[in-house]
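Asks: Here is my input; please provide its structure:
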Amino acid sequence: MQCSIHVSEDPTARTARAHPGSAGRGKVCAKGIHAPEHTGHHERILFPFLRDGEQVRLVEWEEALCTAAGLIRRTIAQYGPSAVGVYGGGSLTNEAAYLLGKFARVAIRTPNVDYNGRYCMSSAAAAQNLVLGLDRGLTAPLTDIARCAWIWVFGSNLAECQPTLVQYLLEAKAQGATIVVVDPRRTRTADLATEHLAIRPRGDLAFVNALCREIIYNGWFDRDYVERRTSGFCELAAHLEPWTAEAVEGITGIQSERIRELSRAFAQAPSAFILTARGVEQRPDGVETVIACLNLALLTGRVGQEPSGFGCVTGQMNGQGVREHGLKADQLPGYRLIDDPVARAHIASVWNINPGDIPSRGLTAYEMFEAIHRGEIRALFVMASNPVTSSPHAARVREAFAKLDALIAVDLFPTDTTRLAHVVLPAASFLEQEGTLTNLEGRVTYRPQVRELPRHVREDWRILCDLAERLGAGRYFSYTSPEEIFAELARASAGGKADYSGIDYPLLKSGEGVYWPCPSRGHPGTPRPFSERFFTPDGRARLMSVGTWEVFVTHQERPWMLTTGRVVEHYLTGVQTRRTTRLVERVPHAFLEMHPDDALELGVADGERVEVISDVGSVVLPVRRSSRLRRRTVFVPMHWEGGENVNRIVPAILHKISKIPNFKSIPVTIRKCKEEGEPC
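Replies: The predicted model follows:
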């Protein structure tokens, strides 16, 4: 590296022993406490049904499956297999996700398969693949967080989005750790931190670049680690030269002197963990911001050195596992790239097909919906997701779905998506089907079936097998249990980056889960995959130069900045939590949170309605005043359908690499509504 740079026993422990396989160590949040209630809700879909216009008809499974298969076959015959899209969800088990990807590529032979994690984890995944060579939620176990002296939390509200993980922050804090939360809102997570930095929206990338610059130019970086384990240092140092603390002060709202102080304190901390989440990832510069955070971790030697680490907090129950085994447009099981001839040959041998029969990479989530408008996709199969509500520019997505010749949906409840479907198949709840999950640590765990299936409901894997049979591909889907599917998944993953080949059901049932890669029976698993080398050709992590000043240009016509997110009572589009009595009682409707001074300026009180207008639409919501936001920044939770759906005003601006939409920094105009009952 030659370049010119001057330079007594606590109850938590008892709980952990009682629940050794749980990331939350037996703790549950409000959603977990009430989780079983929705499975018995009176609105649950318990029979297959067909829809023809406004007419809905309950049918037996045979008719429903034959109708669905007929619609798919007709589409393929008229337009080819790529005219069928397949869309899954991050709540699927590993077995169901693996099978859905195989179903798309073998039974239908379409390249167009993706899942709702595209809206959630794709920026983090892209960044980690570019820098570390591997997308792994956390680079070390959660327990390492509790042992760290310094913890950065960028754009994550753990206390409301993943409450059971807060215990690791509290344990670290009790031992004297410094916890710094970077977020435009003062969230419940910020309340427990040592310090909250109320950064301006879109300022994170500039802030992290400034931290990195201070660390390099003051000689606070870990020189030995950087020389041995990374590449690109000189290029990064040159790129960061203009990103001074003074230069970014106006962009971030954080004083230059404080930036310097934080840089030095963090670099000199004996151990540290950096956590990122949707606040910095669901943006036009989401991939670049995560890369900058990885630069920060690598410059200070935090990745692969116990107990330090880096992690992107997963947003869905099986968000990690689903993206590992072929439910992304560019991937095959085991984190293999679909365009890799060696990968295609291996998967084809497991599936007993010709490598040439596996389609190439296809369209990502929102790209499929635009393809519907163009007439390129004519049929869509949706399992365990509600994209009509969760997608940006929701009105345009609804219009697309209404154009489909065939929409087949598998779900527990009526949703904005199932209400447009021609065939609806009733899904089993999480209590009613067994399978495996992979958490953000990369730890594979077993989840048993604990409740009998309702009479006319089938498990996800069985629905796929039954439908594949009626599509003429039954010989490739002749499974009798989730365990049998997992065994094939393990074989398919063998030799891949996410290698499960040493894992089986007996092992998972007998212990606390296994960290992948686990390439052989008897292998202990890999809780810290980067201890010796990174998953790049030369084994080195790549320090990468990211960030341009253009991204920080202010939108003059729409002076407010809207950000969206979760509240602790609800989850995703609220399909399940809005059918849970206690949770609905606490937060029954969507709302707009704004600073009291901004509310005063607009002349609105709590509960009064305002119209929020973006470049693609508007939504009317009641106001909640809160001094927890910066001025000119507003927040709306994302858990409601219909007229309360904030995604109606989120433009479909996709990151060029990850294809993740921008849900976190939308310029808007806000105006007070007239009297109750009158339009705004």
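Asks: C-alpha from now on. contacts and neighbour counts both.
Replies: Noted.
Asks: close enough to count as contact, residue 169 and residue 145?
Replies: Yes. Shown here, residue 169 and residue 145 form a contact pair, counting by CA atoms under 8 Å, at 6.9 Å.
Asks: and this one, so I can compare the two:
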Amino acid sequence: LFNGILHLMIEHDWVDQQFIADHTVGFDAVAAHVREWTPQRTAEVTGIAVKSIRQAAEWWGTAKTSFLCHARGLEHHSHGVQNVMSAINIVLASGRIGRPNCGYSTITGQGNGQGGREHGQKCDQLPGGRDLANPEHRAYVAGVWGMDASDLPQPGVDAYEIIRKIDRGEIKGLLSLCFNPVVSLPDNNFVRQALEKLEHYVVIDFFMSESARYADIVLPGSLHEEDEGTVTQTEGRVVRINKAVGCPGEARPDWRIIQDIAKALGRERGLTFENPGEMFEELRVASRGGIADYSGITYERIEQNFGVFWPCPSDVPEGVPMPGPQGTPRLFEPGSWNPVAKGAGPFYFPDGRARMNVTPYVGPAEDVDEEFPIILTTGRVVSQFLSGNQTRRIGPLVDHCPEPRIELHPRLAVRLGIADGDWTMVESRRGHCTLRASVVTTIRPDTVFIPYHWPGRKSANQLTISAQDPISKIPEYKVCAVRVRKADAPPDYADVLEPQQ
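Replies: Next up is the predicted model:
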């Protein structure tokens, strides 16, 4: 779709040639590639009417201001990185980025998804957005931590590869923190089988999740409201979180549990913090000079300014003046500090220029066929959150959406003989579930939708495929092939209420 829109933008000269020449690399190759993406071909591949494609291209191409914002769905494909790069292409081609009321942004899937990565939570990252495989980055952070760089681990594997390694016997033990893989990961029948092979499984969580029931030891951790610290918004704004209540019973803050485990293993060096403020002070040093530079951010400045934007170096870098005490509210503002280009340009590449990337169309890992002729897509409902471990315990939220339903278009419902409210069987090559049907006009006639927040026999992820994007490693939650029919009888759990009801 984005290739088709860019084709029309170029055809009608709705691109900013000056911006492209001054601030980008790769436009000519991209323009040559999208030449084949005529409105007719785009319509054939996407199923979107030619008229709608032309209208979308005109709206975007002729706008004076625009902001492209998407959430995780664009990435939940086996070619999700390609999707995102093609979206960025139409933003860069328009030149509408780095100026008021224009830009591009993504919405993370949960609170502090942005901040966690900047702190180095991912298996291939170090604090400040540094790369665990980069020798220079390893040496700096190892120096902060008072250790030899060779003692730092090499980049690890993604969450689903961990499950595969457990299944193959390569991982014998697992410590998981607020992670509910038997609900949230695809093909979760395979996930459950793998977890049963662990020799020891330890879970830190604030509620007894479905995954925690497979654990040998469950350590009660803390809710967001039971601890303090900072979170970082998607625009790079660091905000303060104050503790509202203490942990109940034997529950403890997650970081204290991890410190005690380190002490019990004889590896407590560097894990002797008294409070989250001390950890933040270490982050300031560890992130200095990185892309996400927190070194100039303090609790006091956050409180004074209702949030501070990174990068916020503590010193004036290489003589380039900073825009003020609030960090860098607009990354592309003239004079703002770019730690990658070091003042050479606004984009985070050594030459300061944004990259436009050729994005060939790649179909789903599992397409429809005669045996499984319908597309299943999964996602969220507004009253539930992630695996539902919190929200399925809150009565009013459960009342709003007490069970998952399969949404299907009226034309598909008529063809299959299914009425609204009928119990409906959905099957894929990996599993099946029986849910009530909701006949709606807000979905394509070749597609059904199931929300993924529920466990067990109601779980949409019994059906999904474990195919992943080769770069991001995000699974293809948005497309797999299924067959759908009216159920012969209600399932045995049809009259069983959720515990919260």
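Asks: Tell me which of residue 169 and residue 145 of structure 1 has more neighbours.
Replies: For residue 169 of structure 1 versus residue 145, neighbours defined as other CA atoms under 10 Å are more numerous around residue 145 (30 against 24).
Asks: these two touch, right, the more buried one and residue 308?
Replies: Yes. Here residue 145 of structure 1 reaches residue 308: they are 7.3 Å apart, a contact under CA under 8 Å.
Asks: nearest residue to residue 356 of structure 2 other than its sequence neighbours?
Replies: Beyond its immediate neighbours in the sequence, the residue positioned closest to residue 356 of structure 2 (CA to CA, 6 or more residues apart in numbering) is residue 26, lying 5.0 Å away.
Asks: repeat for residue 161 of structure 1
Replies: Closest residue to residue 161 of structure 1 apart from its sequence neighbours, by CA to CA, 6+ apart: residue 568 at 6.0 Å.
Asks: The one you found - how many residues pack around it?
Replies: The local packing of residue 568 of structure 1 (other CA under 10 Å) involves 18 other residues.
Asks: buried residues in stretch 22-42 of structure 2?
Replies: By neighbour count with 16 or more other CA atoms under 10 Å, stretch 22-42 of structure 2 contains the buried residues 23, 24, 25, 27, 30, 31, 33, 34, 37, 38, 39, 42.
Asks: Find me the equivalent region of that stretch in structure 1.
Replies: Per the alignment by TM-score structural alignment, stretch 22-42 of structure 2 matches residues 228-248 in structure 1.
Asks: now what about the matching stretch, what contacts it?
Replies: By CA atoms under 8 Å, 6 or more residues apart in numbering, the list of residues contacting stretch 228-248 of structure 1 from outside reads 1-3, 5, 206-207, 209-214, 216, 226, 255-257, 259-260, 298, 533, 539-545.
Asks: Likewise for stretch 429-438 of structure 2?
Replies: The contact list for stretch 429-438 of structure 2, computed with CA under 8 Å, 6+ apart, reads 187, 189, 404-408, 418-427, 457-460, 462-465, 482, 487, 490-491.
Asks: Now with 6 Å, please.
Replies: Around stretch 429-438 of structure 2, the neighbours that count as contacts under CA atoms under 6 Å, 6 or more residues apart in numbering are 405-407, 420-426, 457, 462-463.
Asks: Now the two most distant members of the residues you listed.
Replies: Distances among these were taken as CA to CA; the most separated pair is 420 and 462, at 23.0 Å.
Asks: Please name the nearest non-neighbouring residue to residue 314 of structure 1.
Replies: With CA to CA, 6+ apart as the measure, residue 440 is the residue that lies nearest to residue 314 of structure 1, at 5.7 Å, once sequence neighbours are left out.
Asks: Secondary structure class of the residue mapped onto that neighbour from structure 2, three-state.
Replies: If you follow residue 440 of structure 1 across to structure 2 using TM-score structural alignment, you land on residue 234. Each residue gets one of three states, and residue 234 of structure 2 gets coil by DSSP: H, G, I helix; E, B strand; the rest coil.
Asks: hang on, the earlier thing: residue 420 and residue 462 of structure 2: who's more crowded?
Replies: Higher neighbour count among residue 420 of structure 2 and residue 462: residue 462, with 27 against 16, using other CA under 10 Å.
Asks: ok, now which ones touch the more buried one?
Replies: Taking CA under 6 Å, 6+ apart as the definition of contact, the neighbours of residue 462 of structure 2 are 187, 188, 431.
Asks: Give me the aligned partner of it over in structure 1.
Replies: Alignment note: residue 462 of structure 2 maps to residue 648 in structure 1; criterion TM-score structural alignment.
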